[in-house]
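[1] Coordinates only, no sequence provided:
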């Protein structure tokens, strides 16, 4: 047996094993950094009729109340503010927008301080080439030393089509 030039049938299983282990280890190590939904936090339920860009959503937790809202219409590729109003000692962290079942890249925005108890996260969402308009806003905040997440449906408005001459 020649160790300098082993036959391909002996090398291929080793390459596949190393490649598989590398992908698995990389996924396990990178997932918490790339996926804003990963990590140790409590996910709070919202009302079934809750939608970010209609009436907004209210979430209550141990005497603390959050109101989350956006504009009535949210067109793709246009800036908008997600507004978080809190009644209680809350620390807003970030909002990330995901499209269920579709990889739309990283769409993560930090909250900036506004008026007393009001924070804003300047946001913008890309156009989905398949024409889908349904998104999910994952709002993360800290309250009494623990991280929480609220997942709220977001429906973009259909972009206006240009007129053709």
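    Alright, I've got the coordinates. Since we're looking at a predicted model, the values are computed, not measured.

[2] CA atoms for contacts and neighbours, from now on please.
    Noted.

[3] give me every residue that touches residue 144.
    Contacts of residue 144 were listed using C-alpha atoms under 8 Å, 6 or more residues apart in numbering, and they are 89, 90.

[4] center of the chain, which residue is that?
    residue 96 (3.0 Å; C-alpha atoms, centre = their mean).

[5] That one touches residue 111, doesn't it?
    No. Using C-alpha atoms under 8 Å, residue 96 is not in contact with residue 111; the gap is 10.8 Å.

[6] Put this next to the first one:
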């Protein structure tokens, strides 16, 4: 066996090993990419909650509430800004805020975005979602809000607009 063939064989084994690792996870479940310390507290999302304009109000109990809002039109491969605006009482206790976009049953890659806090206390980030090759448009935004009491997780379903 020549050195060139040996390199090709080793390279093939490495690629196959990496592919088996990627394919072994279960994309049919919603997973958090960010490890959470402390309690993970679910946030009740109203059935009429719309991530797209006009937005959605989410209650975190006695801590306060947040308004989550994106533009009225979200198109894959086009930038949009997601904004999370905490109420005055929650703004004092809110730490890191991030959002992870996932599609149930599909592996759409890593779409996790930390939101940046602005001077007015709102958190925002420019986001670009990938195109689904099967033309599905249903997504779930996993919004993570870190507080001293634990991390709050809201699962907000939404749809992107066709191109």
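    Received the coordinates, thanks. If you're wondering where the values come from, they're calculated on a predicted model, not measured in any experiment.

[7] returning to that earlier point: just to confirm, which helix or strand has the residue nearest to the centre of the first structure in it?
    Element membership of residue 96 of the first structure, judged by DSSP states H and E, is strand 90-98.

[8] which helices and strands does that strand pack with?
    Applying 3 or more C-alpha pairs under 8 Å, 6 or more residues apart in numbering; DSSP states H and E, one finds that strand 90-98 of the first structure contacts strand 108-110, strand 118-123, strand 134-143.

[9] what's the closest of those strands to residue 53 of the first structure?
    strand 134-143 (10.7 Å; C-alpha to C-alpha).

[10] Mean distance between the helix or strand following the closest one and the second structure after superposition?
    Per DSSP H and E, the first helix or strand lying C-terminal to strand 134-143 of the first structure is strand 146-155. With mean C-alpha distance after the TM-score superposition for the first structure, strand 146-155 of the first structure departs from the second structure by a mean of 1.0 Å once superposed.

[11] The second structure: matching residues for strand 146-155 of the first structure?
    Mapped onto the second structure using TM-score structural alignment, strand 146-155 of the first structure spans residues 150-159.

[12] Check which residues of that stretch are buried.
    Going by neighbour count (16 or more other C-alpha atoms under 10 Å), the buried part of stretch 150-159 of the second structure is 151, 152, 153, 154, 155, 156, 157, 158, 159.

[13] So which of these is the closest to residue 52 of the second structure?
    Set against residue 52 of the second structure, the nearest of these by C-alpha to C-alpha is residue 158 (7.7 Å).

[14] Would you confirm that that closest one contacts residue 142?
    No. Using C-alpha under 8 Å, residue 158 of the second structure is not in contact with residue 142, being 11.0 Å away.
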